[in-house]
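Novice: Only the shape, not the letters, is given here:
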């Protein structure tokens, strides 16, 4: 294990005109190449998963909703570990990458998390990276108030 920090700089985008669905332009191929090949090394993913699985084991969790799952690096690995996983992301291209790199079954869904509804209840709702907080405070509160997890 190395102690060297990984330096990540994200692609620059024109901020003069920010459109409502800004994430459609921001999360482009340049972004995913950077995340996949630089910021999300196998070592980092393994360390994150070690922490996540310790929490899941401690709480006897078996079902996981990975909101804003991106390319599925956590969802796929959790599924390989035996968890029942649903991955949700708004970008169909990232879902395609996630599906193509999965070695076990993950129920991938293309949807805006704000519009997502399900009758399923999960033991854990996973939000990795910086996806939470992209929306307005009101939209964030609505997302939090959705009852994805059974208590």
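Specialist: Yep, it's here. From a predicted model like this one, the values you see are computed outputs, not experimental measurements.
Novice: CA atoms for contacts and neighbours, from now on please.
Specialist: Fine.
Novice: residues contacting the residue nearest to residue 92 when sequence neighbours are not counted?
Specialist: In space, and not counting its chain neighbours, residue 92 is closest to residue 110: 5.8 Å by C-alpha to C-alpha, 6 or more residues apart in numbering. Contact partners of residue 110, counting by C-alpha atoms under 8 Å, 6 or more residues apart in numbering, are 88-92, 95.
Novice: run the last query once more with 6 Å
Specialist: 88-90, 92 (C-alpha atoms under 6 Å, 6 or more residues apart in numbering).
Novice: how much space between it and residue 117?
Specialist: Between residue 110 and residue 117 the distance is 12 Å, computed by C-alpha to C-alpha, to the nearest Å.
Novice: Now do the longest helix anywhere in the chain: which elements does it pack against?
Specialist: Scanning the chain for the helix with the most residues, using DSSP state H, yields helix 42-58. Helices and strands touching helix 42-58, as assessed by 3 or more C-alpha pairs under 6 Å, 6 or more residues apart in numbering; DSSP states H and E, are absent.
Novice: Got another one to weigh against that:
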């Protein structure tokens, strides 16, 4: 992309605005669909030790704990983690929440499963994204599985929208999108107008081709087992909104 683009992903995930505009999408019903998918496709019949990377406010971590799993959630947002801990207390589950940048986690062969849900990966330069995946490989026990849930690049390119507007109660979140296929990125000059206050929240997301992410994961010793196109376990296609990859540490 020509010119300097200042990414501010911390502003993007500022809890008040994020949850306000995404509330209709992040319902309890949708969360249960996603958790059911995780349990089904990772065969979580017996208790496992699970790492939820960039766990946000714990909507997956807390529910997985309800099924008897030992869960660790890591996120960089103190406010999100406070919300996650309050919900865990309400549900009477014990989840260990860690305030940390996922680029800096340092677990070693500790987990049966690592999950990264709802496009919570790909907001950094390629070297840092690779570092995160190296951290995943290091954190997993041999035979452990990694579930990586991303937006499907081919769907985005096929259905590209230069701008998207979400309106709620007279407030607006406006995404101005630019795709750079040479860098494999979508740049979003997001503007939020809420209660008469305008905030700019620019960010980019790395868009991986299936062959590319497969090559990267397998170069780190994470053998790709399956690609899915959604939480209904449908196969990945150019029509799929999601690209969900399950790999196993060899």
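Specialist: Structure received. Note that the structure is a prediction, hence the values are computed from the model and not measured.
Novice: Show me which of the contacts of residue 110 of the first structure are buried.
Specialist: By neighbour count, with 16 or more other C-alpha atoms under 10 Å, the contacts of residue 110 of the first structure hold 88-90 as buried.
Novice: in which helix or strand would I find residue 138 of the second structure?
Specialist: In this assignment (DSSP states H and E), residue 138 of the second structure forms part of helix 126-139.
Novice: what residues does the helix or strand following that helix touch?
Specialist: Next along the chain after helix 126-139 of the second structure, taking DSSP H and E as the criterion, comes strand 140-151. Strand 140-151 of the second structure is contacted from outside by 109-119, 242-250, using C-alpha under 6 Å, 6+ apart.
Novice: how many other residues sit next to the equivalent of residue 114 of the second structure over in the first structure?
Specialist: Aligned counterpart of residue 114 of the second structure in the first structure: residue 125 (TM-score structural alignment). Using other C-alpha atoms under 10 Å, residue 125 of the first structure has 16 other residues around it.
Novice: Surely residue 125 of the first structure touches residue 65?
Specialist: Yes - using C-alpha atoms under 6 Å, residue 125 of the first structure is in contact with residue 65, at 4.7 Å.
Novice: Who are the contact partners of the residue nearest to residue 187 of the second structure when sequence neighbours are not counted?
Specialist: Setting aside the residues directly before and after it, residue 187 of the second structure is nearest to residue 204 in space (C-alpha to C-alpha, 6+ apart), at 4.4 Å. When contacts are counted by C-alpha under 6 Å, 6+ apart, residue 204 of the second structure touches 186-188.
Novice: Name the nearest of these relative to residue 219 of the second structure.
Specialist: Using C-alpha to C-alpha, residue 186 comes nearest to residue 219 of the second structure of those, at 24.8 Å.
Novice: For the closest residue to the closest one other than its chain neighbours, pull up the helix or strand it's in.
Specialist: Spatial nearest neighbour of residue 186 of the second structure, excluding adjacent residues (C-alpha to C-alpha, 6+ apart): residue 179 at 4.4 Å. Using DSSP H and E, residue 179 of the second structure sits in strand 171-180.
Novice: how about that strand, which residues of the first structure does it hit?
Specialist: The aligned range for strand 171-180 of the second structure is empty, by TM-score structural alignment.
Novice: Tell me the buried residues in that strand?
Specialist: Neighbour counts over strand 171-180 of the second structure (16+ other C-alpha under 10 Å) mark 171-179 as buried.
Novice: For the first structure, just list every one of the strands.
Specialist: 63-67, 84-89, 107-110, 124-127 (DSSP state E).
Novice: Residue nearest the middle of the first structure, spatially speaking?
Specialist: The first structure has residue 69 as the residue nearest its centroid, 2.4 Å off, counting by C-alpha atoms, centre = their mean.
Novice: Which position in the second structure pairs with it?
Specialist: Under the alignment (TM-score structural alignment), residue 69 of the first structure maps onto residue 55 of the second structure.
Novice: swap in residue 91 of the first structure?
Specialist: So residue 91 of the first structure corresponds to residue 77, using TM-score structural alignment.
Novice: Residue 134 of the first structure now?
Specialist: Using TM-score structural alignment, residue 134 of the first structure sits opposite residue 123 in the second structure.
Novice: And the closest residue to residue 131 of the second structure other than its chain neighbours, how far from residue 158 of the second structure?
Specialist: Nearest non-adjacent residue to residue 131 of the second structure, counting by C-alpha to C-alpha, 6+ apart: residue 103, 6.3 Å away. From residue 103 of the second structure over to residue 158 of the second structure the distance is 31 Å, taken as C-alpha to C-alpha.
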